[in-house]
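Asks: fold the following and give me the result.
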Amino acid sequence: METVLSVQNLGKSFKDKEIIKHISFEVRKGEIMAILGPNGAGKSTTIRNIMGIMYPDAGTIAFQNHKEIPRHKIGYLPEERGLYKNVKVMDILLYLAELKDYPLKKAKERALTYLKKFDLEGKENVSVEELSKGMGQKVQFIASIIHEPELLILDEPFSGLDPVSQELFKQEIRNLAQKGTAILLSSHQMNLVEEMADRLFLIHRGQKIIYGNMDDVKTQYANFKCTIRGKNDRAVLEHLPDVQRVEQENDTSILYLSKDVQAASWLKSLPDSLTVQELSIDRISLHEIFIDIATDKNLLQEEGVVHA
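Replies: Purely as a prediction, here's the structure:
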């Protein structure tokens, strides 16, 4: 798969504090690549370096064969929304398309198409300040894709959206990827990232922690957990084979299992004396992996890199 964006050994410091430390990753044509991390991990600094808003102290950022980042080929939805409030929706969309050297006639056609798709038909002559927060976010999303970018950077695109609007955004992001757009997605909504991303890059304290294909990451880092509903003694559960820790709330127990456990065999080993009203077994979620790293619980068995 063709590499659209390549970040190699990127480093950035402010005064004496090193914010990002020799990080490297790629974003490929037609994929959704998630960049994740707790607040202060270095995500925004990385994105701002890619966008040329600031410049790295070390490393390289390459966009295909261009020596400089071709901004007209990049779409960017920043976390901090920044549309001109007293400007009409269509005027701001055409203005931003013009800044990207995109044909205005085609931009207007695309704007009308997307306004209809995002339930904003008839809002083209309304000023931005008259829109709700969710409507404004839809307009800014349209602004980021109106010029048909080859690389689309989305920083918290789902923030503040109702469930219906989230589905619209998810569908359109997938459509763009299917048409070949390379997408770099940053979000704290782990359930959406886990659902959408092909690969992920998890950064903590400015350093690469996890990088690779979503399925491979889950296989390597997401150990199994078993949830049992029924009144059981915690000490009994803790002494079951391959149980690393137990969490209990009321009559529900969550058993976190060791890394290489064979789920089917382990289930057969459960004693008949257990009270089981309901039982499920699955891998821990991306959200749980994120919390583990962000809070330094060190519950994961190993840290490192899953190579894409």
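
Asks: rest of the way, CA atoms for contacts and neighbours
Replies: OK.

Asks: quick one: the helices in this protein?
Replies: 43-51, 89-99, 104-117, 133-145, 163-178, 190-196, 214-221, 234-238, 263-268, 286-294 (DSSP state H).

Asks: also this sequence, please, to line up against the first:
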Amino acid sequence: MLELYHVSRSFAQNPVLNDISFTVPGGALTGFVGANGAGKTTTMRIIMGLLSADSGSVTLNGQPLTGATRPNFGYMPEERGLYPKQPVIDQLVYLGQLHGLSRSGARKRAMELLARFGLDDRAKSKLESLSLGNQQRVQVTAALLHEPDVLILDEPFSGLDPIAVDAMSSILRDYAARGVPVLFSSHQLDLLDVLVDHLVIIQDGRILADSSADELRATQASRHRLSLGSDTGWLRSEPGVTVIDISGHEALVNFDSESDAQRVLATAMSRGPVAEFAVHRPSLADIYREIIK
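Replies: The predicted structure is shown next:
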């Protein structure tokens, strides 16, 4: 488990991280989400030792991170750092050797990962000849070459097409299945529901949530979706009902109690046909939007 304890960081007297603490469990995919400037990249740089914290600490399995620990991390920074005029395979082999792999071992591992991304036929191409999405795949490959013990990925899905997103998701799930802590940031909220096991939400340098996906859903009030044969505006004046959204014949509401739900259902049926009256399972994207309000 990767853990951050009371980490703070300021730049020129401007606080960027304010006493943040959260965990990245082993064997789970942890999504790290927040608006631009919320502090995600600064946090990842502190984890990797590229920035120092003003206070607080980062540990792995209870032990402080050191120069001997971090080389076993896989890191993909926000700013891509590969060489545009070099062939893909040459620089991947070079980077693999820097991590202690033999030349032949680095080449074999690189080709395996490129094949998973559908890029094995472009291994000898110069990086600059690839599309931006394919360059992103190569960057991720570089982070995975040495079979890291921890994965820290800053926007790994940026620029990827749906096929590459599926390949990336599969690779990250494989690492989580081995017990590897995986922390990745993403602005693609639709990925949260299908991918993450654990969610950390940061806003203005403060942690607003640090929970498993199931725990976050359980904390949300019970919601119901209604689809009626007539306008649903009358729900606004019903006691025991909190309207979340109304659009014509459809509504999303919270009920104070089960008896309120049953009473509203009876009222709706007396007004006309009811096409849907069902518990609404909030997506993690919905929960994120609710938390940052």
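
Asks: list the TM-score for the superposed pair.
Replies: In this superposition the chains share a TM-score of 0.90, using TM-score structural alignment, normalised by the length of the second structure; 288 aligned residues with a CA RMSD of 2.2 Å.

Asks: I'd like the helices of the first structure as a markdown table, with distance to Ile74 of the first structure and mean neighbour count appended.
Replies: Output for the helices of the first structure, formatted as a markdown table (distance: least, CA to CA, whole Å; neighbours: other CA atoms under 10 Å):
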| stretch | distance to Ile74 of the first structure | mean neighbour count |
| --- | --- | --- |
| helix 43-51 | 8 | 20 |
| helix 89-99 | 12 | 19 |
| helix 104-117 | 15 | 16 |
| helix 133-145 | 8 | 21 |
| helix 163-178 | 13 | 16 |
| helix 190-196 | 20 | 17 |
| helix 214-221 | 24 | 18 |
| helix 234-238 | 52 | 13 |
| helix 263-268 | 45 | 11 |
| helix 286-294 | 28 | 17 |
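
Asks: may I see these arranged in a markdown table, with distance to Glu26 of the first structure as well?
Replies: Shown next, in a markdown table, are those (distance: least, CA to CA, whole Å):
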| stretch | distance to Glu26 of the first structure |
| --- | --- |
| helix 43-51 | 12 |
| helix 89-99 | 27 |
| helix 104-117 | 29 |
| helix 133-145 | 21 |
| helix 163-178 | 15 |
| helix 190-196 | 17 |
| helix 214-221 | 14 |
| helix 234-238 | 42 |
| helix 263-268 | 34 |
| helix 286-294 | 20 |
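
Asks: nearest to Arg245 of the first structure, out of the ones you listed?
Replies: Closest approach to Arg245 of the first structure among the helices of the first structure (CA to CA): helix 234-238, 6.5 Å.

Asks: relative to Val89 of the first structure, how far out is Leu168 of the first structure?
Replies: Distance of Leu168 of the first structure to Val89 of the first structure, given as CA to CA, to the nearest Å: 19 Å.

Asks: one more: Pro38 of the first structure?
Replies: In terms of CA to CA, Pro38 of the first structure sits 34 Å off from Val89 of the first structure.

Asks: Leu185 of the first structure contacts Ile153, doesn't it?
Replies: Yes. Look at Leu185 of the first structure against Ile153 with CA atoms under 8 Å: they come within range, at 6.1 Å.

Asks: neighbour count winner among the two?
Replies: Neighbours were counted for Leu185 of the first structure and for Ile153 using other CA atoms under 10 Å; Ile153 has more, 25 against 22.

Asks: Gly75 is in contact with that one, correct?
Replies: Yes. Counting by CA under 8 Å, Ile153 of the first structure touches Gly75, with 6.0 Å between them.

Asks: in contact with Thr3 of the first structure, which residues?
Replies: For Thr3 of the first structure, the contact set (CA atoms under 8 Å, 6 or more residues apart in numbering) comprises 26-29, 64.

Asks: how about a cut-off of 6 Å?
Replies: By CA atoms under 6 Å, 6 or more residues apart in numbering, Thr3 of the first structure lies in contact with Arg28.
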